[in-house]
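Student: pasting the sequence and the predicted model now:
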Amino acid sequence: IERRMASAGMDFVEPDQMVQFYRKRQRGVVKGTTEWLGLQDSIDQFRDTGATWDMFNTDTGFFPTRVGGKFTTKTTRKKIPGEEFAGKQFLETAEVRHRTGERFNINEYFKANRKKMLGRVTVESSMYDRTFVLKSDGRSIEQALTEAIADLPENIISEPLKSEAIQADKIVPPADHVKEGGLDIIDGALHRRVSDNMVPVDGPSVERVRGLLDLRNAVREVQRTQLTDAPEKDILSARKSLNKTYDKFLKKWGNTNDRSNASAMRGDPDYPLLKALERDTEAGGLEKADIFTKRVISPIKPVLSVETANDALLASLNERGTVDLAKMEQLSGIPQDELVEQLKGQIFQDPEDGWVQADTYLSGNVRKKLEAAQGAAEADPAFKDNVTALEKVQPVDLEAGDIEVRLGVPWVPKEDVQAFIAHLFDDVEVDVNYLDITSDWIVEVPAQASFALDEMVANTQKWGTNRYPGINIVRDTLNAKTPTIRDRVDSKTTVVNEKATQAARDKQNKIREEFKKWIFDDKDRRERLVRVYNDTYNNYRPQVFDGSHLKFEGKVPDKDFKLRPHQAGAVWRIVSSGRNTLLDHVVGSGKTATIITAAMELRRMGIRKKPMIAVPNHLLEQWGADFLALYPGANILVAGEKDFAPENRKLFASKVATGNWDAVIVAHSSFEFIPMSLEFTREMFESQVQALERAIADAVESGQQRRSPTVKQLEKSKLRLQARLKKVENKMKKDATVTFEELGVDHLFVDESQAFKNLFYFSKRTRVAGLGNPDGSFRAFDMFAKTRYMDKITGGTGVTFATGTPITNTIGEMFTIQRYLQTNVLEEAGIHNFDAWASLFGDDVTRIELAIAGGNKFTSKTR
């Protein structure tokens, strides 16, 4: 019972009141007490289950444990399932004037029934305003209520009826127009669609719901006539009928956006459509939307034929998002070989991906594409044109002076690092290994070399200190660590030796500068490394996306809303780029319209079947309204908070999985309640654990001992991953009723994606400002797991992040974005964790800053 109360959002002074209410027999009576300020919510809560017969407003003094509260006692009879709300509605407020001349709003019932206010009316001042309250008139609460309930109707309790458990003969098949979770009225009773059955439900007034459903049907008819380009007289007739139906509903039941109507349609996926019938006015009220006065949907007119090869290409791109030669031949009547010849230079046959646009083929990793084209040309001369075109767009090679190489970057071979150490320390021989999977540099010093280093001035003075040898500083520098020297005070306490620490750090900076000079001193080494850098990191040509050819079928006419060029280009990028997308669009640039349009284009072209959009909590309903304002005929599901209550998640999953939705819109906080399966999460971690185990096996086979630094570091990383997996498993097991995979989502849009920036990471760096907690948040991990799943099922094309502030604190947040959207790109570049990324694209800088506490205090910060 308490769970049912919580899922219904019920909040009473004493929870026992609602427990008592649920246990009452049908038509049993119970009195409940609720806060005056929460009275409307309380009425909404009872409407689905009970009939409110009377209310009494009482003095705050009757409830001394809630000082300053204003309470209302309600007497409620439990309804028979299916019975309409027969009690007084008490829905509106009314203005009253106190003898002081001040005006206050109170519930309309109390204005009409002053004797139900059991006390003396007065006005009190608080810190913020003047408040209308009741004070005791001398009677006790028992006496006041006893006298008041004497006026209640007699015989409102009847004999208990038989249980209303659902009987098989009361379940009927749904009508075709009723969506999963939708309401319908059958034989005068309210039913909800659950899978392929219409199940009787208790709930709001049947007549109210009937009015809402009639209104929905009238809207759908208007949309049908406009979408099919029906005769003008039919369009006008449908619009007139809609206005008449709406006006009738408004007069009897109020605005479709009113809370009572939202409550009546709770759980029905068509409510956002009814909500979109009204829009805000500048005065703060509501008015009819455009659908009541003008055409909002342009008919979809497919291209049946074209005259030229170029028009055939544009038609194919608009309809399919790809170069479809068979479709182009069908539209133009031009044979495919002639189409290829006429479109030479505009389309290319990618040896790996088939026919694509020129701007797509001649962008991205063009060095890799050139290598593939050269291989293909050796077998088929037809690809020579590809080679010629790709050679023209290769990035200009960077020279050695353009490349900054830091000690510890992953692309410098271990042999070169080993040679640098020999350069520093009189040709000492050490073993150097780089663990690609953990980004760890391991420097092992054999016993003979260790003895030599102990006596070497270069190690203890030139490149190191007597407290911190140079070979240790090199090891720290390779692994992005900063030397720190501590002195022991007692058996439990150490303190930083500032002077010795600074001396060691000065030597570290000296070693870094020496490496930069040494690395390109040798001609052969310079040419080899410059080639490696250009092929690995200077290989990308950006693509300019032009969406001007898109028609955006189903969108409101351009005269009502036209996408700006940058929005159309962004839509085309999402649809055609073959990659995940980050929309770094500032506030006011139209991210919402871009995402909505992209989702609809993905659906229209058949690229995606079920996009999901995760949005900030407070914008959930606004997103639903904006979606239908831009695409009035869209079939969307806006998932409310109650859909994610534990007992409702299966039903929600069924709605999503079985519905033909153009988009499913969920709030950020709710998104986390539908996690990935434990199986997928384990697979995600186990793949990394297995890679570490392979690295351990390879190290042992190559002669490394089990206790060698290389193997020990790999084992440590493996244990850390396994510990993180266990922590995640424990969290997920608490709430694993429905999994994300069950929903059938195949594209994920995330609005205001910076909310998920607190993603876990591994780093050897410590106390670097701006990096945040290495453990991250579960919310961010949940998002990460889902983006990995989307990559798996879409090949790295199914995630779109949108934010006006991708970087809020530190440039390191860019790495987090890349992990979400470009994991495959990072892995191809040999970047498996933050340290590898930072060694390439950033540098630690230590500086003196004013302490947060202010005053004359300063602190040393590494950023």
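Tutor: Cool, got the structure.
Student: going forward, measure contacts and count neighbours with C-alpha atoms only.
Tutor: Fine.
Student: do you have the strands of the stretch 251-400 of the chain handy? List them.
Tutor: Using DSSP state E, counting those that start in this stretch, the strands found in the stretch 251-400 of the chain span residues 278-280, 286-288, 347-350, 354-357, 364-365.
Student: buried ones in the second one?
Tutor: Buried residues in strand 286-288, counting neighbours by 16 or more other CA atoms under 10 Å, are found at K288.
Student: packing partners for that strand?
Tutor: Strand 286-288 sits against strand 278-280, with contacts defined as 3 or more CA pairs under 8 Å, 6 or more residues apart in numbering; DSSP states H and E.
Student: let's bring in a second model and compare:
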Amino acid sequence: LLSKKKLPSRTPGPSGPGVREGSFFFDNSRGLMQIIDGEPVTVPVRKGRGAEGVPEKHVRIIRKLIPVRDAVRELLKAQELDRPWKPAQVKLRIAWSSFVRAFGPINTTVVSTSEDAETGEVRETHRRPNLQPFLDDPDCWLVASIEDYDIETNTARPGPIFTERVIAPPAAPIITSASDALAVVLNERGHIDIDHIAELLHENVDDVIGELGDAIYRDPETGSWQTADAYLSGQVRDKLKVAEAAAALDFAYERNVTALQGVQPTDLRPSDITARLGAPWIPAADVVSFVHETMGAEIRIHHMPELASWTVEARQLGWMAAGTSEWGTDRRHAGDLIADALNSRVPQIFDTVKEGHAEKRVLNVVDTEAAKEKLQKIKTAFQTWIWSDPDRTDRLARVYNDRFNNIAPRRFNGDHLQLPGASGAFSLYRHQKRGIWRIVSAGSTYLAHAVGAGKTMTIAAGVMEQRRLGLIAKAMLVVPGHCLAQAAREFLALYPTARILVADETNFSKDKRHRFLSRAATAAWDAIIITHSAFRFIGVPSAFEQQMIRDELELYETLLTKVESDDRVSRKRLERLKEGLRERLEALSTRKDDLLTIGEIGVDQIIVDEAQEFRKLSFATNMSTLKGVDPNGSQRAWDLYAKSRFVETKNPGRALVLASGTPITNTLGEMFSVQRYLGYEALLQRGLHEFDAWASTFGDVTTELELQPNGKYKPVTRFATFVNVPELIAMFRSFADVVMPEDLRQYVKVPTLSTGARQIITAKPSAAFKRYQMVLDARIKAIEERDRPAEPGDDILLSVITDGRHAAIDLRLVDPDNDNEPDNKLNDLIGNAFRIWVETAQSSYVRADGKPFELAGAAQMIFSDLGTISVEKSRGFSAYRWIRDELVRRGVPASEIAFMQDFKKAQAKQRLFGDVRAGKVRFLVGSSDTMGTGVNAQLRLKALHHLDVPWLPSQIEQREGRILRQGNQHDVIDIFAYATEGSMDAQMWQNNERKARFIAAALSGDTSIRRLEDMGEGQANQFAMAKAIASGDPRLMQKAGLEADIARLERLRAAHIDDEHAVRRQIRDAEREIEYSTRRIEEIGQDIERLVPTAKEAFAIDVAGKAFIERKDAGRALMREILTLVQLQQEGESVIASIGGFDLEFSGERFGKDGYRYNTVLMRSGADYEIELPVTVTPLGAIARLEHTLVGFEDEQERCRQRLADAERRLGSYRSRQGGDFAFAGELTEKRRQLAGIEADLASSIDGQDHRAAA
């Protein structure tokens, strides 16, 4: 588009504050110009229908925007330099008004949609006709940020810059105390500078330290000063050890020790800790002992923590009855099952059968189930055995507490932040300043902030503060495509003088790549803002990826040298891994870096908004056959991971900031992925960097009865129980800053639910519906019995599930010839929605300006992803159309009902939302996709209806976020969910319940929940309630009650086990005390017999072989001997004197570079008594100390007798309590028996004819 012809030297160059590289300007004689490579270049204008040059309309737009840009820059410069700025504000208003009159708002946005013919995916394209011509100007987005644009109405209002001072010189701080000075220095420098604080206070450093007191601590490892919240948090057990070692050498660190002792996590009791076979913190030797004591067999186990790999050699168990009968089966002996448990494998036993001339492997279900049962028996026995020995219990509980229960949470506080350069028109919330300070002080962070928390401004301020403090040089902000313009505008609205570069995928076309690279790499940008899709065009240097692989190869080579010669399994696995890496390395060696690389651009921090889109990192696992474990990752997630690893090498600890309102949306693997992104070092330290090791510590495999699409039950093994949850949460929250939706209620007004929860309305299943369930049952059996892969046109399970879900709404969705059933859930919804329409007909509402709307009446939303208008062709019936027709039949005007899918274009959507706000439309009917996001129609919403159940909790949250939203003029609203008893609805709620439990627990930070079955209040409870009510099966209700009773009794049993542990420990301690006291009584008696009195004139001592009877002379000789040995830095033990029948031994040792220490002990029977004889003690003082140790032997012996008697009393007392039965054991057994009976009854309906509704 640009002519490279240089202007003659006489042509006047650009001038004024707004002209930079890439800037447009207008020359009276040459027309539109642009600065390219530092030189003014003419911009050719397209003539007529020609293809070359810029269209004339674009030139007119640019010409109108240049004065706006110049006025903005002039205004900001005047405010920055504290010069008169009102005239520039007038100029800006005139220039902006002129542009808006000619072309409309600067940010005018046209949204178009297109549908992918193959996938059916609908994509939105945002076109900005007034900004597009100006995009090459470096100040394009600064100009865009000056107006408040409403995309719904396509109108804009002048922003704060038109009326307020947005840039002000920083106010001089008021410092009246050391804490004031500390806040000022933290704001200025981002860390404590004790000398600067003293300088501000005009005091000496020691006085300042004393005045700040417990607000700061010196870290003995680094010598630097830290704020109390930073020092007294994190891995505080390790910090305490360091502080104690430092305090031994320097008393000044005693205050560190005292403070750290106060924040140590309370040790978990053994009953709190779930110890599973395969957990990396349980040594292989303990598993060997378990097998020896439980099965009477000798086995060998090799554990390779680097790969989370265990190998078991247990040939003996292959022929012992204990291995093939009691603890295993004849096809999977106990040794193999132990290896399965350690490696998180599910045993599967196959038969080889002949089919024609070929052979194939077929799963033997009976033998597999038998092996699974024995595996569960081994796991249960191990969990009982592991805590049965007091010494082992103490040791392992200590290991677990030190490795996992070792984090004290840091409470960040950003109240001191002044944010130099930020616009005074904005006042940030406390949680935003907290997030900013966390990014500044801690580096890599996950901003898990709910929608409406103001993430973009938190990110912008975090970037600018890090830039100001020199912590980063160039940030890259990666945002969804539809948020690009909004992110750029909000960034510049908060920081008007920031230098940002904005780009989407169009900037990475071949003809534009070089230009973008040169602009990105050669200028000192504060931030480069690009879209998720454009981010993939930026590469990772292939040399770096090759080095990553070489490092991994080197690790495997090192591991091979450690593998024992007889551990063939580990050796083979390592060789296979090495071979795979070599193949990847070879492929990379031929790859050319034809993309821009993150290194070339100079980015040293990546910030990703809506980071849940990158949540699926692939991982290796033995558990991929289990439900709930998805090891398959996405390319975009791996791409981000590789780039963040590269940036980490350039800027350690600050490579990545993630932001999302829904950090965990679906599976357990997502939490592991998030920790790999931001907490990899913590995983590595704890031996959890491999998924199976992580899952063995925090997860458990459970077999549950799950409802099938035919309404019956089937046992399914899944990874759905999470254990040791608080330790997992602590690791997550060590880098995550969490703001929940309820946290925002203190800032914004959001309506509440009338009943405090979602209301479940259930419909009774009709006889026809039950008959249709039998049809589904027959289809499932036919699919299961099919002995070949599915072919096009065959029935598949997904079709059965889909039909089952449709049938639960209305049987006409599976057969249009069915009759209308007045009491099905579709008609229940219509009746309820009509009732609300009538009851709220007179409700009135007001506009933003306070004036009332002309029309009265509340609005409602009806959600369903099934039965839409589009399925009418294939199914012959539409729930949407029936809703509309029935509401109209009952008296609702057709004009008041709208289907969201009829409004595809943005302008049409905005008109629709305007009609809802105005009361013209009172029913919006749509799906999660069409109505779940981007709907600003909450003003009149009184009720929301779920006709179906979405797959994910996040979809339910999105739906309900339309009504539970700021701007809704109702104080109280209703949310209804509709279910058909005995249908697929129950399983859908069950799935959502399972997922919601984990997400709610992880984000809430509730450390009282140790297992995820203990459901807390709120969203997860509502899912459970929906499942129970929708079931309609009294057996399931009984099952839920029994499970609750058993959970309560299990907690009582855990307390009983803890008591038993305590009793055993007391018995052990008493026995040790008896043994010790008995021995000491005898030894002290020996000392009494050999004691030679030294009192008064009987004094005598030998020092270095010479006898003395004068105390003063003896003391001089003794201290001279000690001083000589100290000066010689004598090492080892040597006898230097003898007194009263006992030798005095000197022991010295060197340490560190020049350190030396010694001690002196009196050699007594069975125990040596240390006597402090520092070189500074006087001769008589030294002798007095020696003689003092020779008196009181009889008193010492008497004290031992008393301790012996006390220990014997304690032993008798505790032995009487040992082995006491659990008082509620009978009740627990009976409850379990009843539960097993109900579960068997439910399970039997798989093959039986019992078609009662179940959940």
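Tutor: Received it, and whenever you're ready, just let me know what you need. Bear in mind that the values here come from a model prediction, so they are computed numbers and not experimental data.
Student: what's the TM-score once they're superposed?
Tutor: In this superposition the chains share a TM-score of 0.74, using TM-score structural alignment, normalised by the length of structure 1; 683 aligned residues with a CA RMSD of 2.8 Å.
Student: which one of the strands of the stretch 251-400 of structure 1 lies closest to K591 of structure 1?
Tutor: strand 278-280 (20.4 Å; CA to CA).
Student: can you pull the buried residues of the closest one?
Tutor: Residues of strand 278-280 of structure 1 classed as buried: 278-279 (neighbour count, 16+ other CA under 10 Å).
Student: what do you get for stretch 54-62 of structure 2?
Tutor: Residues 54-55, 58-59, 61-62 are the ones in stretch 54-62 of structure 2 that count as buried (16+ other CA under 10 Å).
Student: chain center to that stretch, what's the gap?
Tutor: Stretch 54-62 of structure 2 sits 49 Å away from the centroid of its parent chain (CA atoms, centre = their mean, to the nearest Å).
Student: stretch 282-301 of structure 2 now?
Tutor: 36 Å.
Student: could I get the buried residues of stretch 54-62 of structure 2 as TSV with distance to Q466 of structure 2?
Tutor: What follows is the buried residues of stretch 54-62 of structure 2, written out as TSV (distance: CA to CA, whole Å):
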residue	distance to Q466 of structure 2
V54	39
P55	42
H58	38
V59	38
I61	36
I62	34
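Student: narrow the residues you listed to those in strands?
Tutor: Among the buried residues of stretch 54-62 of structure 2, no member falls in strands (criterion: DSSP state E).
Student: out of those residues, which one sits closest to R434 of structure 2?
Tutor: Nearest to R434 of structure 2 among the buried residues of stretch 54-62 of structure 2, with distances taken as CA to CA, is I62, at 40.7 Å.
Student: and that closest one? What does it align with in structure 1?
Tutor: The alignment partner of I62 of structure 2 in structure 1, by TM-score structural alignment, is V209.
Student: got the strands of the stretch 251-400 of structure 1 as a markdown table, with distance to K650 of structure 1 columns?
Tutor: Converted to a markdown table, those look like this (distance: least, CA to CA, whole Å):
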| stretch | distance to K650 of structure 1 |
| --- | --- |
| strand 278-280 | 32 |
| strand 286-288 | 35 |
| strand 347-350 | 44 |
| strand 354-357 | 41 |
| strand 364-365 | 42 |
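Student: for D380 of structure 1, find the nearest of those.
Tutor: Across these, closest to D380 of structure 1 is strand 347-350 (CA to CA), at 11.8 Å.
Student: correct me if wrong: the match of I62 of structure 2 contacts S263.
Tutor: No. With contact defined as CA atoms under 8 Å, V209 of structure 1 does not count as touching S263 (10.1 Å).
Student: residue contacts, the match of I62 of structure 2?
Tutor: 264-265 (CA atoms under 8 Å, 6 or more residues apart in numbering).
Student: tell me the SS of the residue mapped onto V312 of structure 2 from structure 1?
Tutor: Using TM-score structural alignment, the equivalent of V312 of structure 2 in structure 1 is V443. Of the three states, V443 of structure 1 takes strand under DSSP: H, G, I helix; E, B strand; the rest coil.
Student: neighbours of V443 of structure 1, how many?
Tutor: 23 (other CA atoms under 10 Å).
Student: let me know the secondary structure of the residue nearest to it when sequence neighbours are not counted.
Tutor: Using CA to CA, 6 or more residues apart in numbering and skipping residues adjacent in sequence, the residue nearest V443 of structure 1 is V432, 4.7 Å away. Classification of V432 of structure 1 using three-state DSSP returns strand.
Student: corresponding residue for V432 of structure 1 in structure 2?
Tutor: Checking TM-score structural alignment: V432 of structure 1 goes with I301.
Student: list the contacts for G188 of structure 1?
Tutor: Contacts of G188 of structure 1 (CA under 8 Å, 6+ apart): V206.
Student: aligned partner of it in structure 2?
Tutor: By TM-score structural alignment, G188 of structure 1 lines up with R30.
Student: what does K31 of structure 1 give?
Tutor: So, by TM-score structural alignment, K31 of structure 1 is left unmatched.
Student: so which of the buried residues of stretch 54-62 of structure 2 belong to helices?
Tutor: Judged by DSSP state H, those include 58-59, 61-62 as members of helices.
Student: possible to save those as TSV with distance to M861 of structure 2?
Tutor: Output for those, formatted as TSV (distance: CA to CA, whole Å):
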residue	distance to M861 of structure 2
H58	42
V59	46
I61	41
I62	43
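Student: tell me the one of those nearest V19 of structure 2?
Tutor: I62 (13.7 Å).
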